[in-house]
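Undergrad: model the structure of this input:
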Amino acid sequence: MNAVTWEQRERIIALLADASADPEVRAVVVTATGKGFCAGADLRARAGAPPPGERIAGDVARTIRRGAQRLIAAVLDCEKPVVAAVNGTAAGIGAHLALACDLVLAADTAKFIEVFARRGLVPDGGGAYLLPRLIGPHRAKELMFFGDAVPAADAERLGLVNRVVPAADLPETARAWAERLAQGPTRALTLTKQLVNASLESDRTTAFAAEAAAQEINMTTRDANEGVASFLERRAPQYEGR
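TA: Sure, this is the predicted structure:
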């Protein structure tokens, strides 16, 4: 069920950083093999951790900052559009990994579960940051307090996912979305992603200033010039991601 191990987490973080730096990478898809998308953190890996009585204050917070939060931040901060293709159960940090992506596709067999309360835990990996911004505080609390499984159709209705497709169509749909993104003006999409993410915490003055600065930066790119030229010449633009 693809529970997240230390090695997997570090590999995903490194791949996302590489994607940001590589101009040849124009879009990213996060998906999984097997019947599950991600069942959450690998609890077996925590079996060797010190028992509560032997922990030093700050150990748990440090582990979360360096682990689950770094993973979610890597998705949010990736300088390319990131599409989640959720093929099965996305639970705990697995749900947050999917919801941190810019666009979320889900197979009709997928489901999302905030399992933390079931285990007597506080949601980590950015859950209390992501969910209220997606569906509002009351819905977020309902999912987190009860920990009920949310089927894909309900997730779409709530606004957790962009689209639900038949499981057999998920890979093809994810590829089609990624190809559309990869043919777009990559730097403009990156700046748009940053503006939208920041707007959730900004006042109007700050958001407007960021928007103007982003457009100033964007107009120095070849793609912006190509977009304007193609409009004036009445032809389809040919973006290079530069």
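
Undergrad: every contact and neighbour count from this point should use C-alpha atoms.
TA: Will do.

Undergrad: quick one: buried residues of stretch 66-81?
TA: 67-81 (16 or more other Cα atoms under 10 Å).

Undergrad: to check against the first, give me the structure of this:
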Amino acid sequence: SMDRSVVAVIFTGAGDKAFCTGGNTKEYAEYYSGNPTEYALYMDLFNAMVDSIYMCKKPVICRVNGMRVAGGQEIGMACDISLASDLAVFGQAGPRHGSAPVGGSTDYIFWYLSMEQAMWNCISCEVWSAYKMERLGLISKAVPVLKKDGRFIRNPHVITDRYLEDGAIVYGEMVSGEEKARADALVKECTVDFSGLDAEVDKVVWSLTNLFPHCLMMSIDGIRAKKKFFWDQSKLPNRHWLAANMMSEAYLGFNAFSTKKLTGKDRIDFIEYRRLLSQGHPFDQELIDAVMPPRKE
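TA: I've put the predicted structure just below:
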């Protein structure tokens, strides 16, 4: 980031499916679950990566080429500006699969969304569309990337042709039922083309190019400082909790997710787990066997 010939850093993923979907759950299940010391060291690497974004002496643009979920969402929010493919979805997955969005989301998502929206986004494990995130202010722009007959069309899986329905805001929500079936069929007739997204990234970079570089970075660092303050307050205690959690709920959640092909389910029996906890049952092999999904016959 000290290269004076560079205007901005573009942070993106490979391919057209995902920017980042978080950690490797198979690796989490097979290596890190039950191994908190190793996971603590892993989190040191993650924290250092986020620190490097905040300390970068150039604007960092997140080019969201696909899913930005879990740790990917947290990395993306550390960036300064986000421009997204309209096929991208955003959200958290931790509370459903044995973790918590404390790799950054709980530190600064409330700077983007209202406190109520931030709370629900972190705990619900819902995925929200790029258009919804643009509407709510989490990203700067959602850009169509589907092409049919040489023309860009908006993601048909998302409502973008109307804002209200029966008085409720529906712009950016996912379609369902027959609309979803039609959307599935339409997508099969399309190709994916990121040239429009890249053009929008180029526009932003060109705008940044025509600014005083020191004044630009002072402005960016002034805004970054608010996110970084909360990140710095929480990153070490969160690192310790995430490591310790590998001995309990993360052990359950990641192993359930990793074995879903064998069991047909990607999560534990939450009702039974809560029942056992209410009885003061220790976290032991008996509890694990009782709540993990059984293998398919």
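
Undergrad: ranges for the helices of structure 1?
TA: 6-21, 59-66, 68-77, 93-99, 127-135, 137-146, 152-158, 170-182, 186-199, 204-218, 222-232 (DSSP state H).

Undergrad: the third one to helix 59-66, inter-axis angle?
TA: In other words, helix 68-77 of structure 1. 20 degrees (axes from the mean of the first three to the mean of the last three Cα atoms, to 10 degrees).

Undergrad: now do the fifth one
TA: Going by the same axes, to 10 degrees, helix 127-135 of structure 1 is angled at 50 degrees with respect to helix 59-66.

Undergrad: where does helix 127-135 of structure 1 end up in structure 2?
TA: Aligned using TM-score structural alignment, helix 127-135 of structure 1 spans residues 105-113 in structure 2.

Undergrad: just the third one next, same as before
TA: The counterpart of helix 68-77 of structure 1 in structure 2, counting by TM-score structural alignment, spans residues 46-55.

Undergrad: which other residues reach that stretch?
TA: Residues outside stretch 46-55 of structure 2 that contact it (Cα atoms under 8 Å, 6 or more residues apart in numbering): 60, 75, 78, 79, 103, 224, 228, 235.

Undergrad: looks like the first one contacts residue 11 (just checking).
TA: When you say that, I think you mean residue 60 of structure 2. Yes - if you go by Cα atoms under 8 Å, residue 60 of structure 2 and residue 11 touch, sitting 6.9 Å apart.

Undergrad: what ranges do the strands span in structure 2?
TA: 9-12, 18-20, 60-64, 67-69, 81-85, 89-91, 127-129, 141-143, 146-148, 151-153, 164-165, 168-169, 191-192 (DSSP state E).

Undergrad: which of these is buried the deepest?
TA: Highest mean neighbour count of these: strand 67-69, a mean of 27 (counted as mean count of other Cα atoms under 10 Å).

Undergrad: what range does that one cover in structure 1?
TA: Residue span in structure 1 matched to strand 67-69 of structure 2, by TM-score structural alignment: 89-91.

Undergrad: next, the mean deviation of that stretch compared to structure 2.
TA: Compared with structure 2 after fitting, stretch 89-91 of structure 1 has a mean deviation of 0.7 Å; criterion: mean Cα distance after the TM-score superposition for structure 1.

Undergrad: how far off centre is that stretch?
TA: Its chain's C-alpha centre and that of stretch 89-91 of structure 1 lie 14 Å apart, by Cα atoms, centre = their mean, to the nearest Å.

Undergrad: neighbouring contacts of it?
TA: 1, 35-40, 98, 110-115.

Undergrad: let me know the closest of those to residue 59 of structure 1.
TA: residue 40 (20.1 Å; Cα to Cα).

Undergrad: count the residues that sit near the corresponding residue of structure 2 for that closest one.
TA: Matched by TM-score structural alignment, residue 40 of structure 1 corresponds to residue 22 in structure 2. Residue 22 of structure 2 has 18 neighbouring residues, counting by other Cα atoms under 10 Å.

Undergrad: surely residue 22 of structure 2 touches residue 70?
TA: Yes - shown here, residue 22 of structure 2 and residue 70 form a contact pair, counting by Cα under 8 Å, at 5.0 Å.

Undergrad: can you pull out the helices in the stretch 151-297 of structure 2?
TA: Secondary structure of the stretch 151-297 of structure 2 (DSSP state H, counting those that start in this stretch): helices at 177-188, 195-209, 213-245, 249-258, 260-263, 270-278, 285-291.
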